[in-house]
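Chemist: pasted the sequence and its predicted model underneath.
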Amino acid sequence: MATDETAVQDPQFAVDPVVLEVGQRFVDAGFELSLVGGPVRDIFLGRTSPDLDFTTSAGPDQTLAVIKGWADAHWDIGREYGTIGLRKGRHQIEITTYRADAYDPESRKPAVAFGKDLVADLERRDFSMNAMALRLPSLELVDPFGGLTDLHAGILRTPGTPELSFSDDPLRMMRAARFASQLGVGVAPEVRAAMTDMAERIEIISAERVRDELVKLIKGAAPRAGIDLLVETGLADRVLPEVPALRLEADEHHRHKDVYQHSLQVLEQAASLETGPEGPVPGPDFVLRFAALMHDVGKPATRRFEPGGGVSFRHHDAVGAKLVKKRMKALRFDNDTIKAVARLVELHMRFYGYGDAGWTDSAVRRYVTDAGPLLERLHRLTRSDVTTRNQRKADRLSFAYDDLEHRIAELASQEELAAIRPDLDGEQIMAILGVRPGPVVGRAYKFLLNERMDNGPVSEDEARERLLEWWAAQPESAVCTDRTDESENA
């Protein structure tokens, strides 16, 4: 196979001096070194890649010898796979020996075989636009599989047949969807067909690797395109089945909206409401976006056709929160992320009671307290959930939410809504009631918190009076009184 090997026109504008420096060191030592993959692709996209990946004819031990005394630090955790990591100034660098991997179709891990040829190494990479290299330090472009042409055309192709590529590493099918999201590219017909035919092979990939690709997809510039590709090829049925389940079959009278397309629109709208780094929800925000995608996953299980011809989804928010927790646990997400996404799904319908009838100050306080640190995300999720084409209805909901946010700000100026606590703490409760730590203290604390929510802050004396009134009605109060009497009589 002939290589498209030409000098890149004035690439220095995008190539950091450290790239040329390390390239010269390897050449001086008698080895080949090339910048490869994403960093090369990003040069032609006019972007600066956060990673610097190199491939070399040197073995791992030889690579260590070349960088010794030059790198600020190095590590060889990937040595078994031919990869040596190092840090030079602000750069994190990985240098990998030419590879000629052979995969066991039933295994999650490659059987590593080192190669001696750059083109053979490029042929084993995922997509042609990632199978380009810059020889160093000459900056000659090596593009044997038409990656630059595909990049300009915005199309994903594989260096070899997609069937062989996806058989070697099924995660590449997820990666295709991720690139559709991140780069806004389409996939070649043969790639889409192979993804559809081989979707079941994703099941041999670890949940952690699938999760990492999904996170990158959701945080991409066009997540809708990536999700659509997963759904259309059947991959979502295996890694995120709750999403394709949203494609509820349309009844003959079209009595409900397309929940799947609605969810994708909510995802897009939520992403558009993210803020810059200094704002309350810096984008891209996975928690907000994933909650937007998953907010209605409880609808298929709760759909009911009503006698009057309507369709209801009662309690789909609570059901959806449970489904989200289950799916995210299966994908090995951390507990904090699971709790945050599930909580947003659980709360996403809460606002509609306000839009219908307005709320008391107590209800506003509860809304803020229940949302806690997720309040700004909940604001954006709730606003994004309006996808109606009825402009009058959309304006009414927008106005109602504007009013709610104004109420929240107004109360926040008077009270510390973000950290509402009862007017008495646990130590004070025990001292006033003369009880020890136990369930009674928890119940008293909850009573005072509800009082705080309903009536706002009060003085310590008033809180004490309310607590004693509550205590007088509790069965434990009589027991404590009897014990006190017995002690005094003795």
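Modeler: Happy to help now that I have it.

Chemist: okay, CA-based contacts and neighbour counts for the rest of this
Modeler: OK.

Chemist: what sits against Pro39?
Modeler: Neighbouring residues of Pro39 by C-alpha atoms under 8 Å, 6 or more residues apart in numbering: Thr48, Ser49, Pro50, Asp51, Leu52, Asp53.

Chemist: quick check: the gap between it and Gly82.
Modeler: With the distance defined as C-alpha to C-alpha, to the nearest Å, Pro39 ends up 19 Å from Gly82.

Chemist: likewise Ala419?
Modeler: The spacing between Ala419 and Gly82, counted by C-alpha to C-alpha, is 52 Å.

Chemist: more neighbours: which of the two?
Modeler: Gly82 (23 against 10; other C-alpha atoms under 10 Å).

Chemist: I'd say that one and Asp101 touch.
Modeler: No - if you go by C-alpha atoms under 8 Å, Gly82 and Asp101 don't touch, sitting 11.1 Å apart.

Chemist: the nearest residue to Ser206 once chain neighbours are set aside - how many residues pack around it?
Modeler: In space, and not counting its chain neighbours, Ser206 is closest to Arg108: 7.3 Å by C-alpha to C-alpha, 6 or more residues apart in numbering. When neighbours are defined as other C-alpha under 10 Å, Arg108 has 17 of them.

Chemist: another one to put next to it:
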Amino acid sequence: MSVSNLTESQRRAVDELFRRLAPVADELGELFVARGHELALVGGSVRDVFLGRIGNDLDLTTDARPEQVLEIVKDWADAVWTIGIDFGTVGVRKGGWLLEITTYRTESYDPASRKPDVEYGDTLDGDLARRDFAVNAMAVRLPSHEFVDPHGGLPDLAAKVLRTPASPEQSFDDDPLRMLRAARFASQLGFSVDAGVVEAMAEMAGRIEIVSAERIRDELDKLLLGARPRAGLSLLVETGLAAHVLPELPKLRLEIDEHHRHKDVYEHTLIVLEQAIGLETGGPDRVLRWAALLHDIGKPKTRRNEPGGRVSFHHHEVVGAQMTKKRLTELRFPKDVVADVSRLVELHLRFHGYGTAGWTDSAVRRYVRDAGHLLERLHKLTRADCTTRNKRKAAALSRTYDQLEERIARLAEEEELAKIRPELDGNEIQEILGLPPGPVIGQAYKHMLEIRMDEGVIGKEAARESLLKWARDNDLLP
């Protein structure tokens, strides 16, 4: 199919791409042709053109081997990198464009290995046939601008459906990670998944075990940061894939929540995730979304049947935080992400004590201090966690949290809550007690921090007297 076979709107999209990309695309294409090689824009870069999303990162494919690609671009590119060269990919920067040029290839998994075996191919059609979905198996040859679509990707794009170029069974056997990609694209693009593809995902779900934790993490992360994560997560659960990559999620379907207001904790979790997304500012928030997804995963382990047919989940936030840390660590997330998400899960119920008993200023200070840099995210997670259908109750919870935020703001103005420190620093404590640095000074510092949290600012002299009394009570002074 050539560009002339496209509809008017599709032709305009291609023309806009090459208006922006020229002369980079044509220059590079001519360089490859001059050396006797082919070059084509391919995959997501072509798909996104028809979706009206033209970025500066482009994927290209060629029959040239990586060492030949390096030779062709060495005097043309502004920068070259070879981090993916073992998989046939050479990275190139030209002006504001970032290009990844990959040799035609096929790849498959040995049953005993977590790494795919990569073999180079010789034709563009062969390369497109091995790609994950038909919407990603379109190409535009360079520099001729010939549009190539052997697997009907353009009609699929119009129908917003995901099909595999080969049979789903063959495609997923070649690379099981494609099953997760189907869920990811359902989230990112809002596409439905062909019934045959869904059936193959369910039958072959266990095959995902061969894929490395890092590759699974990347797909799950992209799914969760997509525009419609519920669609992708639901597909993972329904096909059984979630049981292998995020087993805590499907287990929530078995747990009715303590208020009997929701279908189950799984449904509640998806609603909390959607409501947290609705509170985001400045784009997708990885930490907030993962915390929303995992905030109740401790409930199955802590479920108890209570008198009157009620169900309780006491301390599920503590258990959930431990489970969150374990799961995210196994998925090889960075330590700061693991720590932040786990902390939010641990703190997500803290607010409910404020609504039932009221808090002193000391309790508000502790809430802020314990949340630290996560305070704004904790505000959003706590608000998102209200999924009651009782409008009166929901309004009351919202008003109560408004009051807490107002108190935090007032105290913050007065005391700089986020920077609370004892009124006496370590050097002053040593001088007053006449002791050298050591464990006792550390204990004294913690005591003075408790005084600061409980009583606020009391002044240096009162702080000194409190320290001396503590020291005498603990037999630290004559």
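Modeler: On my side now, so go ahead. What you see is a predicted model; the values in this text were computed from it and never measured.

Chemist: the residue nearest to Ser206 of the first structure is in what secondary structure piece?
Modeler: Here Arg108 of the first structure is covered by no helix or strand, with elements defined by DSSP states H and E.

Chemist: what do we get in the second structure for it?
Modeler: Counting by TM-score structural alignment, Arg108 of the first structure corresponds to Arg114 in the second structure.

Chemist: just the strands in the stretch 251-400 of the first structure please.
Modeler: Secondary structure of the stretch 251-400 of the first structure, counting by DSSP state E, counting those that start in this stretch: strands at 304-305, 311-312.

Chemist: do the stretch 151-300 of the second structure as well
Modeler: Listed in chain order, the strands of the stretch 151-300 of the second structure (DSSP E, counting those that start in this stretch) span residues 161-162, 192-193.

Chemist: out of these, deepest packed?
Modeler: Among the strands of the stretch 151-300 of the second structure, strand 161-162 has the highest mean neighbour count (mean count of other C-alpha atoms under 10 Å), at a mean of 23.

Chemist: mean shift between it and the first structure?
Modeler: For strand 161-162 of the second structure, the mean distance from the matching residues in the first structure following superposition reads 0.7 Å, by mean C-alpha distance after the TM-score superposition for the first structure.

Chemist: pull up the aligned stretch in the first structure for that strand.
Modeler: Aligning strand 161-162 of the second structure against the first structure (TM-score structural alignment) gives residues 155-156.

Chemist: find the nearest non-adjacent residue to the residue nearest in space to the middle of the second structure, please.
Modeler: Closest to where the C-alpha atoms of the second structure average out (C-alpha atoms, centre = their mean) is Asp221, at 3.3 Å. Using C-alpha to C-alpha, 6+ apart and skipping residues adjacent in sequence, the residue nearest Asp221 of the second structure is Arg286, 7.8 Å away.

Chemist: what do you get for Ile101 of the second structure?
Modeler: Leu60 (4.7 Å).

Chemist: identify the residue of the first structure aligned to the one you found.
Modeler: Alignment note (TM-score structural alignment): Leu60 of the second structure maps to Phe54 of the first structure.

Chemist: checking my notes, that match in a helix, right?
Modeler: No - counting by DSSP: H, G, I helix; E, B strand; the rest coil, one finds Phe54 of the first structure to be strand, located in no helix.

Chemist: show me what contacts it?
Modeler: By C-alpha under 8 Å, 6+ apart, the contact list for Phe54 of the first structure reads Leu33, Ser34, Leu35, Val36, Ile93, Glu94, Ile95, Thr96.

Chemist: and the longest helix seen in the second structure, what does it pack onto?
Modeler: Ranked by residue count and defined by DSSP state H, the top helix of the second structure is helix 391-415. Secondary-structure packing of helix 391-415 of the second structure (3 or more C-alpha pairs under 8 Å, 6 or more residues apart in numbering; DSSP states H and E): helix 351-357, helix 361-371.

Chemist: any residues touching stretch 444-452 of the second structure, and which ones?
Modeler: Outside stretch 444-452 of the second structure, the residues within contact range by C-alpha under 8 Å, 6+ apart are 420-426, 429, 458, 463, 467, 470-471.

Chemist: now that stretch on the first structure. Mean distance?
Modeler: Average distance, stretch 444-452 of the second structure versus aligned residues of the first structure after superposition (mean C-alpha distance after the TM-score superposition for the first structure): 1.0 Å.

Chemist: give the aligned range of that stretch in the first structure.
Modeler: Taken onto the first structure by TM-score structural alignment, stretch 444-452 of the second structure occupies residues 444-452 there.

Chemist: contacting residues around Ser107 of the first structure?
Modeler: With contacts defined as C-alpha under 8 Å, 6+ apart, Ser107 of the first structure is in contact with Ile204.
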